[in-house]
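# got a predicted structure plus its sequence, pasted below:
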Amino acid sequence: GNRAEAEDALQEVFTRVWLRANRYEADKGRGMTWLIALARNHAIDRLRSRRETQSGDEDAMNAVIDTTPRAETRLIAVGEAKRINQCFETLEADKAAALRGAYLTGTSYIDLAAHFNVPLNTMRTWLRRSLLKLKECMEQ
């Protein structure tokens, strides 16, 4: 996927062929097979060494990068959370509870329908309409 790296690998293969030319057996018809095996093995070695280097680099970068949110990001998140809670308060209590159950705690639609004693399709309608109301509220 990287032309410069492919050219470097090809150059190294040419050098290895030159240094190991005495192993070339033209009379046995294995010359092309030997060349292909040499190139393939070298490419695999480069990929393996690159993965090891990258994983080490990623570990080092992860140790250095500060992932804590900045103050501005935290303030925005707090404001959005307040807004979402206010929008949840505009919903009927049972529909808000069903919406929280489905999307915040991962309760299945079937379990929610059983809990609220409504048919499954009714629960789906509740959730869909409640999401639309939340969307409208958040856009205001």
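Perfect, I can see it now. Numbering: from 1, shown residues only.

# going forward, measure contacts and count neighbours with C-alpha atoms only.
Fine.

# any idea what residue 67 is structurally, helix, strand or coil?
Look at residue 67: counting by DSSP: H, G, I helix; E, B strand; the rest coil, its state is coil.

# neighbours of it, just the number please.
As a burial measure, residue 67 scores 8 neighbours (other Cα atoms under 10 Å).

# can you check residue 13 too?
20.

# same question for residue 127.
Applying other Cα under 10 Å, we find 20 residues neighbouring residue 127.

# in the protein, which helix is the longest?
Longest helix of the chain, by residue count under DSSP state H: helix 31-64.

# helices or strands up against that one?
In terms of contacts (3 or more Cα pairs under 8 Å, 6 or more residues apart in numbering; DSSP states H and E), helix 31-64 is packed against helix 3-19.

# now for the helix it packs on, which elements pack on it?
Here helix 3-19 touches helix 31-64, going by 3+ Cα pairs under 8 Å, 6+ apart.

# against that first model, consider the following:
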Amino acid sequence: MPAPTATFDYDAALRACARGDQQALHGLYQQESRYLLGVALRIVRQRALAEDVLHDAFLSIWRRAGSFDATRGSGKGWIYVVVRHQALNVARARTREVGADEDTVEALLHERQAEGGDSSDAYALQADMGRLHDCLGHLDEAKRNCILYAYVDGCSHSEIAQRLSSPLGTIKAWVKRGLASLRQCLG
């Protein structure tokens, strides 16, 4: 009769990841990746997308392993939560996407002009977008990313905090200061 295999110690593996032990991350991946892929697949419903979710989640596990607290739950549960949140973020972002090819955009512009919008409106809009792009370029990367996540991707402050692995209060401050800088630049 074969000897029983030792149970995997998720908490110890996460502590080792926090210390920079790549083998510990590899062990977590070997132990759970097929199950975690199933979790991601149930949420995003596309294999390639689920694989991307799993990859990003393991990067997040690697970066955030030091924040794991065994007094708040099990290591195995923690990695499942990380994957689930990553998959939900991807699924939410996909519902916000609006695809349009060049023909559709061109048709909408012609429709707007036919409804009374003149070409000077389009020119003014283009000029304003150029100014906005320049002003965004003057912001530091953290503030710019916060504003883009909030206003382009439609993320909440807490979603941005999770994406950037930064405290919620810091994210709120960056958005507020970034918007103030944009107002001043565009003013």
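Sure thing, it's come through. Note that the coordinates shown come from a computational prediction; the quantities given were computed from them, not determined experimentally.

# and the TM-score between them?
Laid over one another, the chains give 0.50 as their TM-score (TM-score structural alignment, normalised by the length of structure 1), with 75 aligned residues with a Cα RMSD of 1.6 Å.

# if we can go back for a sec, next secondary structure after the longest helix of structure 1?
On the C-terminal side of helix 31-64 of structure 1, the closest following helix or strand by DSSP states H and E is helix 71-89.

# for residue 39 of structure 1, which non-adjacent residue is spatially closest?
residue 13 (5.9 Å; Cα to Cα, 6 or more residues apart in numbering).

# pretty sure that neighbour sits against residue 42.
Yes. Distance between residue 13 of structure 1 and residue 42: 7.1 Å, which falls inside the contact criterion (Cα atoms under 8 Å).

# quick one: which helix or strand includes the residue most central in space within structure 2?
Ranked by distance to the mean C-alpha position of structure 2 (Cα atoms, centre = their mean), the top residue is residue 163 at 4.5 Å. Mapping residue 163 of structure 2 onto the secondary structure by DSSP H and E places it in helix 157-164.

# got the buried residues for that helix?
Within helix 157-164 of structure 2, the residues scored as buried using 16 or more other Cα atoms under 10 Å are 157, 159-162.

# and residue 36 of structure 2, how close does it get to residue 53 of structure 2?
10 Å (Cα to Cα, to the nearest Å).

# now for the two: what residues contact both?
Common contacts of residue 36 of structure 2 and residue 53, defined by Cα atoms under 8 Å, 6 or more residues apart in numbering, comprise residue 83.

# what residue in structure 2 is paired with residue 94 of structure 1?
When structure 2 is aligned by TM-score structural alignment, the residue opposite residue 94 of structure 1 is residue 142.

# residues touching that match, list them.
Listed by Cα under 8 Å, 6+ apart, the contact set of residue 142 of structure 2 reads residue 174.

# ranges for the strands of structure 2?
Counting by DSSP state E, structure 2 has no strands at all.

# show where the helix holding residue 163 of structure 2 falls in structure 1, residue numbers please.
When helix 157-164 of structure 2 is aligned against structure 1 using TM-score structural alignment, it corresponds to residues 109-116.
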